[in-house]
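Enquirer: The amino acid sequence is not available; the structure is as follows:
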């Protein structure tokens, strides 16, 4: 699942955002299916929170390239998510950038909106080389340097667009180093000049929203360019400078949190480890930050405190730092407790690092049997719905348990009526499902990673395991929608559909299912059943229909590598709904191939037999659907 040597990647805002150190964000971890994004209106997004240990990291994965992101909550986060990752303004064209060099390129970048520059993270092929070959990147890095020399603490000079362009270049070059070309000393010198000029400017650390985005993006650029060691002092300044005055500015909080990414990826850069060994003050700074800001635990800024503890603990893996880190980590563990809601999140964060990187000393840290201890402490509720379904929960009462069971068990008949299956697929022994329900999105993000080894910057996760293995227990992990006026386990019916779809429609495990592009079906069908069974309209999808963004034949090619939240869920839903309503024979044939594990036959059906034959009719249906006539019922059937 690793995408190549050099970097791990983090997805754009509003996509399911994995935790640094887990599988690259362009795809979920093997045998897991993420729920629809970080879609909780008031849940912590923490897109840069380096949560879990780097269980699949390697020395080659030395830095993080991050696509545009959101790491905050509430109305501010929703506003910024739209501005950061929405469609670029009319007239935004890759060719306008690719056709220019020198001053003309700089003028084009500066004249564009940030939303337009963000679209460049997705370019491929000849455009990628034209945009991001080293000579182009050097030109932009030098412009960043020159612009930063007179930086006024806001984006009046369009400096943020320059930083985003540079970040996009590193991101795209990682994905296609042969196509884009290698980056060498010329770019390294230029990027250092740009970063030096910015961080030495008099307004670089202004505590304002106007400065915050440029500062945050520049901190991420440090890591994209693998200059973590050179700019360790930037990390120290942000951590030591943070106080409550930052909290009213989304981007300033984001800038502080971005400093943890510099620390996280620095673990795979020998020069960074040497820099920390030479200046161990960053270790005590992390300890002090966690202690001084324990009051953030339980709030939407919790990640700032827990990340300080995690990144301190993670440094214990290095021989040069181990003896210095151990007593500081022990201090944090002794000052917090798993059974204390006011400090548990910090305890868990530090404990998880020590359990992974210094497990043989668990007696010293008090972290032995960590996974079992956390699960028993946090998930005491156990309820059997029936022979095929069990709920494990943090706080659900009898009424809530009964309601959840009824919702899932009642979905079975609706699912089978749509899927028209004849029973489980061959070799599937997933006869029982465990549903895990945390009490809130914050609890999910605090505990699910250490208990189940998953990323938690998403709306939930279905873990299928190996369905052919006797005794395998699939589970989906979710949480109560604490922002809702009524009781609701977020994505309950979407996730339950993944279980049913895997058992009755898709041969083999999740990794097997992804051998060819099947995301349109896997996610679109989960959404179709989710909305259809509950008999409510998918308003977001209907709104998207009016934009006519994708041809049906394009959606056949959706993968976790080329998609975003809207394409995955809203457009997956629209495609599946259209096919089920108007081409049921094709759906039957497609599922016949999926159930037999004949992925190539399914692929041929979609791309050759059907091909673009339905594109025009799909477009016409989209127009009618956006106007309120989607066919079937007003909901999803």
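Expert: Here it is on my side, so go on. Nothing here was measured: the structure is a model prediction, and the numbers come from that model.

Enquirer: When you work out contacts or count neighbours from here on, use the C-alpha atoms and nothing else.
Expert: Fine.

Enquirer: Not counting its own residues, what contacts the helix or strand harbouring residue 413?
Expert: With secondary structure defined by DSSP states H and E, residue 413 is part of helix 398-419. Helix 398-419 has contacts (C-alpha atoms under 8 Å, 6 or more residues apart in numbering) with 383, 385, 389, 391, 487, 489, 492-493, 496-497, 500, 505, 529, 533.

Enquirer: Tell me the one of those residues nearest residue 593?
Expert: Using C-alpha to C-alpha, residue 505 comes nearest to residue 593 of the contacts of helix 398-419, at 9.2 Å.

Enquirer: farthest pair in the contacts of helix 398-419?
Expert: Largest separation among those by C-alpha to C-alpha: 487 and 505, giving 30.4 Å.

Enquirer: which one of those two has more residues nearby?
Expert: In this view residue 487 and residue 505 are compared by other C-alpha atoms under 10 Å, and residue 505 has more residues nearby, 27 against 14.

Enquirer: isn't the more buried one right next to residue 422, touching?
Expert: No. Counting by C-alpha atoms under 8 Å, residue 422 is not a contact partner of residue 505; they are 9.7 Å apart.

Enquirer: elements contacting the helix or strand just after the helix holding residue 413?
Expert: Beyond helix 398-419 in the direction of the C-terminus, DSSP H and E gives the next helix or strand as strand 433-438. Judged by 3 or more C-alpha pairs under 8 Å, 6 or more residues apart in numbering; DSSP states H and E, strand 433-438 is in contact with strand 389-393, strand 475-479.

Enquirer: any idea which of these is most buried?
Expert: The highest mean neighbour count among the helices and strands packed on strand 433-438, using mean count of other C-alpha atoms under 10 Å, belongs to strand 475-479: a mean of 26.

Enquirer: how big is the angle separating it from strand 433-438?
Expert: Orientation note: strand 475-479 sits at an angle of 20 degrees relative to strand 433-438 (axes from the mean of the first three to the mean of the last three C-alpha atoms, to 10 degrees).

Enquirer: list the buried ones in stretch 128-142?
Expert: Under the neighbour-count criterion of 16 or more other C-alpha atoms under 10 Å, stretch 128-142 has 128-142 buried.

Enquirer: Then stretch 458-473?
Expert: 458, 459, 460, 461, 462, 463, 464, 465, 466, 467, 472, 473.

Enquirer: Select from those residues every entry located in strands.
Expert: 461, 462, 463 (DSSP state E).

Enquirer: For the second one, give its distance to residue 435.
Expert: I take that to be residue 462. Residue 462 sits at a distance of 9 Å from residue 435 (criterion: C-alpha to C-alpha, to the nearest Å).

Enquirer: next one: residue 556
Expert: Distance from residue 556 to residue 435, counting by C-alpha to C-alpha: 30 Å.

Enquirer: The two: which has the busier surroundings?
Expert: The residue with more neighbours, out of residue 556 and residue 435, is residue 435; 25 against 20, by other C-alpha under 10 Å.

Enquirer: alright, now check it against this:
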């Protein structure tokens, strides 16, 4: 997966609120006055005795969505700017009144009136404009508005006194908000072709001011926003000098007391962006800018050596800062002219860390991870080629098997915590399959077994997850699907412990990430990223929120608050991409919940396309919907905000089959842990009520190969059946239309030994 670096800088402190509870278990009872029929006289079993089935009780666990990569739009088209509305459209007559009201319409004022308004607004008010309703976006953030604010910022930067007396933070934050809105509403807001130069001039004016790097608390906010703003236009070649200035200025004794370290992290994003740009001309300009700042290498190395004593502590932001700094130093080894000195500096960090379990092991882990990503061919020079396995052996000693298809690797989990995690994961399947209505794994998906990796804490997860699994950990957990069609591929997700609300600790991210695994296996053909043409982000993250929090019985207060703001139309959410967290998670939840409640047939049509990898076809479905549901979605949002989203919607789900006879199936129920040896059978029967239109039995998961047989007159065998499903693994489905009332029979026949199989019946 690509690196979620923008999130690292701007939204690390953000804890995502869990979403709303929506679980409904369907109880099956005989009508009053009608006796349930007796069990059938079952014939003698010619094969192995049926296995016992055990379904652990579900244990609620906390969850938070994974943060994935921010991806740029490749669309270079530039729509015309929207005309400026008249001043009469913008509410109160005084800037003070407008600032107090924080009315998004007010930001349609122009010139000096706009500047006065932004300066008079609170930071909270300006921050809310990141979610400005679509109808006000062009008026507030078209290029002429942004140029006005950039010019005002340049003027304020020249006279900056080391504090926020001239509301310089509001001006910087407004420019960030405008870029954020323009990235997601480019057709509405219009192009920013002149703006990068104006922002460069303003940022350079700030750093030319002698107070820009004052090591004082009053300077913390403005300095951080200035370094973030240096990344916003995505022209890293303009800001290499700024990066060097900030790194050279850092002194732990004074900067840490003033809370200025947070202003350092964004400069690493500036460097990363220079390598990451898709524009070859800009990449070459960035290379030239690096060579024009010969002190940059020393600035990076000097920062690490001065700061590492503080960065190796238990603060989560500091852990990321150490990773980011070493990443960028290692990446400079890709520049031929800088490579020898850059490599020598990184090797020194490896050698002075004290080994895999030494006192400064996070430094070694960060360096090893950076080398894997940026200079792997030279791992022998650094002595880190075997570090992934060495760190894994040293820091993940616990290996716990939940089932044949689920195991946990952990750093420090108790037996009770392991049992609770297994039960929570196993118990979630029923709800997922009830919402998904899938018919087993998608074609070519071999991810039948999942590995859950649980680190002891976030500060352990950050360096160790990178060093062991070569993935980004600037997030709340991550699912690594790999290539599901490849033999030997291991699906896994990484998580970590955090304090539990009632005391003790719990695995963060457990159920959200598990939903990603189930969704990828049963709903989405191919590996992560292959579905990008289908624009799946609204679904994948929204579904993970809906399913995980339904299971955990949590209300998504943040989503309810978002619904009240009416920030997005449904048609916009269908184009979601990773970036703005509120849009991805809260609005993804709202979009998926709305579609499941109001337009289930459309969801089923999309799923049918996604399950076969027809991304063009799925886009045709959302394109056909177009703006047709926008008005109804807006009304639904009003109801959601008014309390409807605090209620429990009725989504069907599967439950464990309750009868003590492990051969008996029932309506919407699941038997787990089914097994048989080669040539033998696992038999099942169920009672079909009169008038049943369709009956479906599905097998999935586990190991080996079982084929599914159906018969209505007695046990089903290879020489006595009506229909069968005989694939190469355990993913089998039989659908019977208009089945006869009374008892019918299904059997799993072991083509090879199988175990750990799940059997689901629904009608």
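Expert: On my side now, so go ahead. Since this is a predicted model, take the numbers as computed values, not measurements.

Enquirer: so what sits against both of residue 462 and residue 435 of structure 1?
Expert: With contacts defined as C-alpha under 8 Å, 6+ apart, the residues adjacent to both residue 462 of structure 1 and residue 435 are 475, 476, 477.

Enquirer: Now render the residues you listed as CSV, adding distance to residue 588 of structure 1.
Expert: What follows is those, written out as CSV (distance: C-alpha to C-alpha, whole Å):
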residue, distance to residue 588 of structure 1
475, 27
476, 27
477, 30
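
Enquirer: of all these, which comes closest to residue 319 of structure 1?
Expert: Nearest to residue 319 of structure 1 out of these is residue 477 (C-alpha to C-alpha; 36.2 Å).

Enquirer: Over in structure 2, tell me which residue corresponds to that closest one.
Expert: Counting by TM-score structural alignment, residue 477 of structure 1 lines up with residue 494 in structure 2.

Enquirer: Not including adjacent chain positions, what is the nearest residue to that match?
Expert: Taking C-alpha to C-alpha, 6 or more residues apart in numbering as the measure, residue 494 of structure 2 lies nearest to residue 453, with 4.8 Å between them; neighbours along the chain are not counted.

Enquirer: so the aligned partner of residue 372 of structure 1 in structure 2 is in which element?
Expert: For residue 372 of structure 1, the aligned residue in structure 2 is residue 389 (criterion: TM-score structural alignment). Residue 389 of structure 2 is part of helix 387-395 when elements are defined by DSSP H and E.

Enquirer: ok, and what's touching that helix?
Expert: 356, 357, 365, 368, 411, 464, 467, 468, 469.

Enquirer: farthest-separated two in these?
Expert: Comparing the members of those, the greatest separation, given C-alpha to C-alpha, is between 368 and 411, at 19.4 Å.

Enquirer: the more surrounded of those two?
Expert: More neighbours surround residue 368 than the other of residue 368 of structure 2 and residue 411, with 34 against 22 (other C-alpha under 10 Å).

Enquirer: Counterpart of the more buried one over in structure 1?
Expert: For residue 368 of structure 2, the aligned position in structure 1 is occupied by residue 351, per TM-score structural alignment.

Enquirer: Could you pull up the contacting residues of that match?
Expert: When contacts are counted by C-alpha under 8 Å, 6+ apart, residue 351 of structure 1 is found next to 333, 365, 367, 370.

Enquirer: so which of those persist in structure 2?
Expert: Under the criterion both residues aligned by TM-score structural alignment, their matches' C-alpha atoms under 8 Å, these that remain in contact after alignment to structure 2 are 333, 367, 370.

Enquirer: if we can go back for a sec, for the helices and strands packed on strand 433-438 of structure 1, which one sits closest to residue 312 of structure 1?
Expert: Shortest distance between residue 312 of structure 1 and those, using C-alpha to C-alpha, is found for strand 475-479: 28.0 Å.

Enquirer: By how much does the helix or strand that that closest one is followed by deviate from structure 2 on average?
Expert: Downstream of strand 475-479 of structure 1, the first helix or strand assigned by DSSP H and E is helix 492-504. After superposition onto structure 2, helix 492-504 of structure 1 sits on average 1.6 Å from its aligned residues (mean C-alpha distance after the TM-score superposition for structure 1).

Enquirer: which residues are contacting helix 492-504 of structure 1?
Expert: Helix 492-504 of structure 1 is contacted from outside by 33, 35, 407-408, 411-412, 415, 421-425, 428, 430, 433, 460-462, 464, 474, 476, 478, 508-510, 522, 525-527, 529-530, 595, using C-alpha under 8 Å, 6+ apart.

Enquirer: Just tell me what the residue nearest to residue 494 of structure 2 corresponds to in structure 1.
Expert: Residue 453 of structure 2 maps onto residue 436 of structure 1 when the alignment is built from TM-score structural alignment.

Enquirer: for its match, what are its contacts?
Expert: Taking C-alpha under 8 Å, 6+ apart as the criterion, residue 436 of structure 1 is in contact with 391, 392, 393, 475, 476, 477, 478, 479.

Enquirer: same thing with residue 464 of structure 2?
Expert: 362, 365, 366, 391.

Enquirer: Quick check: the third one is in a strand.
Expert: Right, residue 366 of structure 2. No. Assessed with DSSP: H, G, I helix; E, B strand; the rest coil, residue 366 of structure 2 is helix; it does not lie in a strand.

Enquirer: residue contacts, it?
Expert: Applying C-alpha under 8 Å, 6+ apart, the residues contacting residue 366 of structure 2 are 322, 323, 326, 327, 463, 464, 466, 467.

Enquirer: now for the host helix or strand of residue 136 of structure 1, which elements pack on it?
Expert: With elements taken from DSSP H and E, the one containing residue 136 of structure 1 is helix 134-148. Counting contacts by 3+ C-alpha pairs under 8 Å, 6+ apart, the secondary-structure elements packed against helix 134-148 of structure 1 are helix 102-111, helix 159-175, helix 185-199.

Enquirer: can you give me the angle the longest one makes with helix 185-199?
Expert: In this case it means helix 159-175 of structure 1. Using the same axes, to 10 degrees: helix 159-175 of structure 1 against helix 185-199 is 150 degrees.

Enquirer: who does the helix or strand just after helix 159-175 of structure 1 touch, helix- and strand-wise?
Expert: Later in the chain than helix 159-175 of structure 1, the nearest helix or strand by DSSP H and E is helix 177-180. For helix 177-180 of structure 1, the contact count by 3+ C-alpha pairs under 8 Å, 6+ apart identifies helix 125-132, helix 159-175 as packing neighbours.
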